[in-house]
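J.: sequence unavailable; structure follows:
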């Protein structure tokens, strides 16, 4: 890799600046000289040839934009001279042959996980408390405070310490001043239940007063959370009159696992007339406490790496995402698939422009067509409200070099590695095929990570170039920075720095192997991620209909 620029694919007519380059700088590329016509900031792109108005720009070997004006050779591409364009897709056009990476190094490795009755293996052992409707959110919060404080699952964090310090200073008439912050983890294990990794409490704004399909889909997603092997048992709260009825939820759960055998308890507030909410919550506390005793009897035991279920996601992306962290975890994904594991990639709006490649990688025409159908339906739904995939890059994305959705998407797709695609899943569907699965979600960070946990991901890799603190209640989130500056600026949220790839100090393959080593430790309970330490438990359901 050049220390100043990079051509990702030999057919590209755009180069990526790896450091700030001044106007007038002469670049040696492909036995020719290119004089830069503009200042090019690191992560941004410039042309190898002149592109006339309406001409095509290519990156990652695919179409990523049309010129809205003449762009000179060595010129900066930006929103003022390039707009989104992507190639069409027409279904599986050719057979795909995949050469799996060498997995000898990991062939006989294991992780220590929680073996479930359905054959899945969890990397965590959580008790899950969930509402079927938003009306129960207050009760969920009451239960959360009671269990977290009562069982010692939480330590004081530095922000709470500061508030207590200021309160005491004000009460004693002292001048207000902040003390030194600590980085102590918020979440801890309860000494009473050493084999329970935590109690997780979900809240949401769905379940009723909306398109009925959304309430049904909520039940489908929540059933996936219950089937996820990171969950040992569940307490479910219902108001009683909502669309997302307990019986509907039970049907969705049975569809996913007809032999579901984890401890699960249902509580309906309106069913116990006259008893009051306190009696209801007391019953929840008792059954949940009994459940904790039960799942605490489960020990971690060795499992093959093929039992891992990995989700891959990017957020707060920058111009380095597609050349450092994304391809690194793409190699991790290939290693895991080569070992017989399961991988999921979400964010359908960020697969725009690479659909044909992914269709050709599908194991059969049915999978390819299903993916294509979901992409077109998603695009049609966006168009119906005056939006489109071309509006996907955020201001932060654009500022850091992701000018069109196709550029962003082509780099985002690198997270999927190169293995065959075995299935394309709708939101809320559970991944049942080993290998690489496409999971239909929005690009929104929390909607996507929520969806992959519902599809059964037991660990998620999340790359970021700008920094985002996203986590998930049941699926540990590993944060990987695309550049070292971010890792140094926000060390409290970054677990792995992929900046050495940009500097040429490590290869994508070396970094991908390091990530897999980290995953093995995490899956065995030997380490925790920064998001876990911060208690970053983000959950958001994708509501696609109107509120009523």
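T.: Noted; the coordinates are in hand. As the structure is a computational prediction, the values presented were derived from the model and not from experiment.

J.: only C-alpha atoms from now on, for both contacts and neighbour counts.
T.: OK.

J.: for this protein, what's the longest strand?
T.: Identified as the longest strand of the chain according to DSSP state E is strand 231-238.

J.: how far off centre is that one?
T.: A distance of 23 Å separates the C-alpha centroid of strand 231-238 from that of its chain, computed with Cα atoms, centre = their mean, to the nearest Å.

J.: quick check: next helix or strand after that strand?
T.: Per DSSP states H and E, strand 231-238 leads on to helix 246-256 as the next helix or strand towards the C-terminus.

J.: residues in contact with that next one?
T.: 132, 216, 219-220, 222-224, 226-227, 238, 260, 266, 430 (Cα atoms under 8 Å, 6 or more residues apart in numbering).

J.: not counting its neighbours along the chain, what's nearest residue 271?
T.: The shortest distance from residue 271 to any non-neighbouring residue, by Cα to Cα, 6 or more residues apart in numbering, is to residue 240 (6.9 Å).

J.: also this one, for the comparison:
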């Protein structure tokens, strides 16, 4: 970024007030509020701002005729819905969707990431029996049906005060949801729920599990217990409310079951493990005009560092890579992997149409207030979280993420549902970028929240873990902030608590993707 300087009292340097992301772009991004009448010095002469342009929003630096493409990041973000003159605010009033299909190259561009130098980086984790390494040591109360949700919470609430005696146990989490009965287990929806529950049960951050049901639900407790892919050193007990004689009796039995686990779990200790054992989930929410400029590319740099070290990093939110999927398909390790991503995009197009919508219904009102206009613009910024590594695998929702490298999981754009899928797939740390100020937190995998701009970071500092807005402020580079994120990932994986953990978030954010027929 060129900082520039004020030229006169009423003439400012364009490069001091905006960011030009690619030389041929018709728009630049304001890094300060630009009132109508502001005069900007450009290589072509003086540009006068015609209408107010808030920070994070787009300013036209070239004329664009109605129907013409508008570019940002060197990519089309839409077509002009009216003639746009240089100096105008470019947003919903004059920019719409570009429905022209991008050409999808399949596995044509491959990147060799720089190999790590120096000693092998390690973190302090919980080595599990099958070789996986957890970053936390939790007890999970896994519910088969919503009918057992309140009972699960009662058990967790009763046990939590006792944890002061067991400092090496991170918590007791009630995994409650809105389904499990009236759903055919073999249906698509039933299968997704069971895959999600199995993913959490197999998560290396759970040392103990209590499986809790009502007794008459379609998805039975015993069927879950019999098929759980738990690690051999995971402590497992199960209860059904009807068999125990009701809620009060079940709470007593559940508390006793969890308390029996606590001394055994508390005896476990962290030990050094290579960072290649980390599984990183990548997500964003409450995005703004800075997301694709600061936090997302910085997180992409951190992701590349982990992948280069042999770890796994996985991007989600299929509806929010729509329009930018061509940037991922050309990076796929094979044509089959590229086609798998395109198949998920096509599935979402049909799914959205069947629900009476379309994938270009995005961005949200908050995204638009932050400067994002079209789903193309939002997606181009979102894929920056994936860095530059090759795309190694495409996963179904909550499918185990086992292929080393950068992967993609098919998840909705709704943040709690998306992150639930990533954690079910095995993410042991999550990084979540936000510009408007999302307050999401997750368990059992800790979530680092990365602010895209300094103003929001300062306003919501108790909810944020790192300020990536320094990139726009000119006090740090993308690479520098990316390296800070990487170091924070290692620290959090080793036990450092995140802002959301300090606030006790994460239990209510367990939200499995729910769809399908309920009878």
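T.: Cool, got the structure. Model, not experiment: these values are computed from the prediction.

J.: which part of the second structure matches the longest strand of the first structure?
T.: The alignment of strand 231-238 of the first structure onto the second structure (TM-score structural alignment) spans residues 206-213.

J.: again, but for stretch 488-503 of the first structure
T.: Counting by TM-score structural alignment, stretch 488-503 of the first structure corresponds to 458-473 in the second structure.

J.: gap between residue 482 of the second structure and residue 17 of the second structure?
T.: Separation of residue 482 of the second structure from residue 17 of the second structure (Cα to Cα, to the nearest Å) stands at 24 Å.

J.: quick one, which of those two is more surrounded?
T.: Counting neighbours by other Cα atoms under 10 Å for residue 482 of the second structure and for residue 17 shows that residue 482 has the greater number, 25 against 21.

J.: now stretch 253-270 of the second structure: buried residues?
T.: Using 16 or more other Cα atoms under 10 Å as the test for burial, stretch 253-270 of the second structure gives 253-255, 257-258, 261-262, 265-266, 270.

J.: post-alignment, the match of strand 231-238 of the first structure versus the first structure, mean distance?
T.: Comparison of stretch 206-213 of the second structure with the first structure after fitting gives an average deviation of 1.0 Å (mean Cα distance after the TM-score superposition for the first structure).

J.: enumerate the positions of that stretch that are buried.
T.: Neighbour-count burial for stretch 206-213 of the second structure [16+ other Cα under 10 Å]: 206-213.

J.: what does stretch 181-197 of the second structure give?
T.: By neighbour count with 16+ other Cα under 10 Å, stretch 181-197 of the second structure contains the buried residues 181, 183-185, 189-190, 192-197.

J.: and these as JSON lines, adding distance to residue 450 of the second structure?
T.: Output for these, formatted as JSON lines (distance: Cα to Cα, whole Å):
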{"residue": "181", "distance to residue 450 of the second structure": "38"}
{"residue": "183", "distance to residue 450 of the second structure": "38"}
{"residue": "184", "distance to residue 450 of the second structure": "40"}
{"residue": "185", "distance to residue 450 of the second structure": "38"}
{"residue": "189", "distance to residue 450 of the second structure": "33"}
{"residue": "190", "distance to residue 450 of the second structure": "34"}
{"residue": "192", "distance to residue 450 of the second structure": "29"}
{"residue": "193", "distance to residue 450 of the second structure": "29"}
{"residue": "194", "distance to residue 450 of the second structure": "31"}
{"residue": "195", "distance to residue 450 of the second structure": "29"}
{"residue": "196", "distance to residue 450 of the second structure": "26"}
{"residue": "197", "distance to residue 450 of the second structure": "28"}
